[in-house]
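K.L.:
Pasting the sequence and the predicted coordinates here, then a few questions.
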Amino acid sequence: MTDLYLNSIVSGALYLLGIFSIITWVLIIIKGVQHYRLAKRDRQFTKQFWSASSLDAATSLANDASPKSRLASIGFEALHVSEGSGASSDLEHSWDRQELLERHLRQQIQKEYQSLESGLAVLASIGSTAPFVGLFGTVFGIIHALSAIGKNASASVDVVAGPIGEALVATGVGIAVAIPAVLAYNFYVRRLKVTAAELDNYATDFVNLAQKNSFRVAKPVAKHEAAKGTAPHQGNPANPQGVYA
């Protein structure tokens, strides 16, 4: 009964490490695909944004496809709110244009950071606990070996080889699970810091562009209006960029 109990503990530790390994590699793949797609879309949006003829023209580029495009979209919305708020009748609109823009950009950067940070705590936890789970199995494997020696009154190889082998396997598996988790965590933390720095730089550039534009941008033409040929610039040739928010 004791041998069965000790064997079940060692097997349970190995099964747990197997689950940890599966979770680790699933997260590695998911985070890798996420970072690759977002980086590719960010490069595309950045190229289009800086190729725009003006900040007003860039409003039509903002979408939800990448962190920078979402940041731009939030920035344009903040400029529309600040321009159309009129008299400050509540706390939401009590900020001046620049403060409101910076506040919205800062909040969106935090949201993007939290989105990219998801899953990293799991990798860190697995990387730090997997060796101890393996060590836990190792301890009970050694106890099993000692129990077998006492029961058989012999320390021959055929008596201790099985339990000691299980103990060593548990240690090796624990280390094998922890290494990819730690390496992946460090890599994605580095990527997260680089992305956050890029978003901070882009937000600074966006504020500077908005300042040059007097913190005013034209609302993009609605699709249904463009289809009907009722874009704002058609009714007002003097204002080809559209009506400010």
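P.N.:
Sure, I can see it.
K.L.:
contacts, neighbours, all on C-alpha from now
P.N.:
Noted.
K.L.:
residue contacts, V139?
P.N.:
Residues near V139 by Cα atoms under 8 Å, 6 or more residues apart in numbering: A167.
K.L.:
tell me which element it falls in.
P.N.:
With secondary structure defined by DSSP states H and E, V139 is part of helix 120-152.
K.L.:
now the helix or strand following that helix against helix 120-152, angle please.
P.N.:
Going down the chain from helix 120-152, the next helix or strand is helix 157-212, by DSSP H and E. Here helix 157-212 runs at 170 degrees with respect to helix 120-152, directions being taken by axes from the mean of the first three to the mean of the last three Cα atoms, to 10 degrees.
K.L.:
roughly how far out does helix 157-212 sit from the chain middle?
P.N.:
Here helix 157-212 is found 12 Å from its chain centre; the criterion is Cα atoms, centre = their mean, to the nearest Å.
K.L.:
Which other helices and strands does it contact?
P.N.:
Counting contacts by 3 or more Cα pairs under 8 Å, 6 or more residues apart in numbering; DSSP states H and E, helix 157-212 is packed against helix 2-51, helix 67-84, helix 97-117, helix 120-152.
K.L.:
And the second one, what does it pack against?
P.N.:
Taking 3+ Cα pairs under 8 Å, 6+ apart as contact, the helices and strands that helix 67-84 lies on are helix 2-51, helix 97-117, helix 157-212.
K.L.:
Counting neighbours, which bits of the helix holding V139 end up buried?
P.N.:
Neighbour-count burial for helix 120-152 flags 120, 122-124, 126-127, 129-148 (criterion: 16 or more other Cα atoms under 10 Å).
K.L.:
now swap in stretch 7-15 and tell me
P.N.:
N7, I9, V10, S11, A13, L14.
K.L.:
Touching, the last one and L135? I think so.
P.N.:
No. L14 lies out of contact with L135 (Cα atoms under 8 Å); the separation is 10.6 Å.
K.L.:
which residues are in contact with both of the two?
P.N.:
Common neighbours of L14 and L135 (Cα under 8 Å, 6+ apart) are A170.
K.L.:
returning to that earlier point: ok and the helix holding V139 relative to helix 2-51, angle-wise?
P.N.:
Using the same axes, to 10 degrees: helix 120-152 against helix 2-51 is 160 degrees.
K.L.:
Off-centre distance for helix 120-152?
P.N.:
That offset, for helix 120-152, works out to 32 Å (Cα atoms, centre = their mean).
K.L.:
Could you report the neighbour count for F45?
P.N.:
For F45, the tally of surrounding residues (other Cα atoms under 10 Å) stands at 21.
K.L.:
so how far is A176 from it?
P.N.:
F45 sits 40 Å away from A176, going by Cα to Cα, to the nearest Å.
K.L.:
again with S88
P.N.:
Taken as Cα to Cα, the span from S88 to A176 is 60 Å.
K.L.:
hold the first one in mind and look at this next one:
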Amino acid sequence: MEVDTTANVWTMMIGAGPVVKLVLIMLVVFSILCWTVILAKIKRFRQARLGNENFARLFWESPSLTHAYNHARIMPETPMAGVFLEGYKELKRLQKCPKPSDTAIGLRVWLETLERSLNKGIQEELAAMERTLPFLATTGNAAPFIGLFGTVWGIMRSFHSIGLKGSASLATVAPGISEALVATAAGLAAAIPAVIAFNGFMSWMGQMEIQLQGFSNDFLNTVERQLLHGKETSQEPT
């Protein structure tokens, strides 16, 4: 029975009108692109998660920020390393500036400047991770309506055929209606995975933002201790 149903669906798709066929082709393309994005993003988020865990361990094990920098610069695909590099480079620029006479004010200014740089790094890393995700949202929103358009068009075509034949029997109406409904099914088939994946990825993005913000605070605490002692100190979790 399942084989017959599948064969019937293919038969209806082949026998559909040109507009419905165009709609189905569009939805198939959307679906293929969506699954390409989904699989690529699953791989990317997994790499980012493992990379963040690895860099966090290396950061706390490093005897100084310079050692942590040497690890970070060879981990370009790791968001946490990217945030660290943004903060470390800003710290080096600040160290070249004349030191203010008021140490307390100078420390506060340095930390505020570093915080802005770290926040910039976080936003850049999140933007990179979020790239191509809007396509999933677009597909989730648009695909059902594209499918609905194909369905409405198919039903209009079916009623037009009924008018020409002058008969409204089930045998006359059913083939056209079922052909039209295939477009709605195709739209939902493209939209449902896209919506589920988009929501899942956005949840992961939120978790990553919290993780990167926590690391940013750890970095600022480490730098503050370093500035108070006047030298680089070993990193130990606070």
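P.N.:
Great, that's in hand. Remember, it's a predicted structure, so these values are computed and weren't measured experimentally.
K.L.:
who's more crowded, S88 and A176 of the first structure?
P.N.:
Neighbour totals were compared for S88 of the first structure and A176, and A176 leads with 17 against 12 (other Cα under 10 Å).
K.L.:
The more buried one matches what in the second structure?
P.N.:
By TM-score structural alignment, A176 of the first structure lines up with A189 in the second structure.
K.L.:
With respect to K193 of the first structure, which of the helices and strands packed on helix 157-212 of the first structure lies nearest?
P.N.:
Within these, the stretch nearest K193 of the first structure is helix 97-117; the backing value is 8.8 Å (Cα to Cα).
K.L.:
For the helix or strand hosting D56 of the first structure, give me the average deviation versus the second structure.
P.N.:
If you go by DSSP H and E, D56 of the first structure is part of helix 55-58. Once fitted to the second structure, helix 55-58 of the first structure is off its aligned match by 3.5 Å on average (mean Cα distance after the TM-score superposition for the first structure).
K.L.:
Might you quantify the distance of that helix from its chain's geometric centre?
P.N.:
Its chain's C-alpha centre and that of helix 55-58 of the first structure lie 29 Å apart, by Cα atoms, centre = their mean.
K.L.:
Farthest from the middle of the second structure: give me that residue.
P.N.:
Each residue of the second structure has a distance to the centre, and by Cα atoms, centre = their mean the biggest one is for G166: 52.9 Å.
K.L.:
From N141 of the second structure, how far off is that one?
P.N.:
Between G166 of the second structure and N141 of the second structure the distance is 38 Å, computed by Cα to Cα.
K.L.:
same question, T113 of the second structure
P.N.:
The gap separating T113 of the second structure from N141 of the second structure is 41 Å, by Cα to Cα.
K.L.:
hmm, back to that, can I get the buried residues of stretch 7-15 of the first structure in JSON lines including distance to Q108 of the first structure?
P.N.:
Shown next, in JSON lines, are these (distance: Cα to Cα, whole Å):
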{"residue": "N7", "distance to Q108 of the first structure": "52"}
{"residue": "I9", "distance to Q108 of the first structure": "47"}
{"residue": "V10", "distance to Q108 of the first structure": "47"}
{"residue": "S11", "distance to Q108 of the first structure": "46"}
{"residue": "A13", "distance to Q108 of the first structure": "42"}
{"residue": "L14", "distance to Q108 of the first structure": "42"}
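K.L.:
nearest to L61 of the first structure, of these?
P.N.:
Lowest distance from L61 of the first structure to these (Cα to Cα) belongs to L14, with 51.2 Å.
K.L.:
In the second structure, what residue corresponds to that closest one?
P.N.:
Alignment note (TM-score structural alignment): L14 of the first structure maps to L24 of the second structure.
K.L.:
looking at it, that match is touching T184, isn't it?
P.N.:
No. L24 of the second structure is beyond contact range of T184, at 9.3 Å (criterion: Cα under 8 Å).
K.L.:
Spit out the residues that contact these two alike.
P.N.:
Residues touching both L24 of the second structure and T184 (Cα under 8 Å, 6+ apart): G147, G150.
K.L.:
one step back: just give the number of residues close to the residue nearest to the match of L14 of the first structure when sequence neighbours are not counted.
P.N.:
Spatial nearest neighbour of L24 of the second structure, excluding adjacent residues (Cα to Cα, 6 or more residues apart in numbering): A183 at 6.1 Å. Neighbours of A183 of the second structure under the rule other Cα under 10 Å: 31.
K.L.:
go on, Q241 of the first structure?
P.N.:
Neighbour count for Q241 of the first structure, taken as other Cα under 10 Å: 19.
K.L.:
Looks to me like it is in a strand.
P.N.:
No. Membership of Q241 of the first structure in a strand is not supported by DSSP: H, G, I helix; E, B strand; the rest coil, which gives coil.
K.L.:
My guess is it contacts A58. True?
P.N.:
No. Using Cα under 8 Å, Q241 of the first structure is not in contact with A58; the gap is 11.0 Å.
K.L.:
Show me what the residue farthest from the centre of the second structure lines up with in the first structure.
P.N.:
Structural alignment places G166 of the second structure opposite A153 in the first structure (criterion: TM-score structural alignment).
K.L.:
measure that match to F140 of the first structure for me?
P.N.:
19 Å.
K.L.:
Excluding sequence neighbours, find me the nearest residue to the spatially most central residue of the first structure.
P.N.:
Central residue of the first structure (Cα atoms, centre = their mean): L116, 1.0 Å from the mean position. Closest residue to L116 of the first structure apart from its sequence neighbours, by Cα to Cα, 6+ apart: L192 at 6.7 Å.
K.L.:
how near is the one you found to A39 of the first structure?
P.N.:
L192 of the first structure is 11 Å from A39 of the first structure, by Cα to Cα.
K.L.:
what's the answer for D200 of the first structure, then?
P.N.:
15 Å.
K.L.:
Quick one: residues contacting L65 of the second structure.
P.N.:
The contact partners of L65 of the second structure, by Cα under 8 Å, 6+ apart, come to F59, Y88, E232, S234, Q235.
K.L.:
Let me see the contact set for whatever residue of the first structure lines up with G140 of the second structure.
P.N.:
Under the alignment (TM-score structural alignment), G140 of the second structure pairs with G127 in the first structure. Taking Cα under 8 Å, 6+ apart, we find G127 of the first structure in contact with V177, A178, I179, P180, A181, V182.
K.L.:
and with 6 Å instead?
P.N.:
Residues in contact with G127 of the first structure (Cα atoms under 6 Å, 6 or more residues apart in numbering) are A178, A181, V182.
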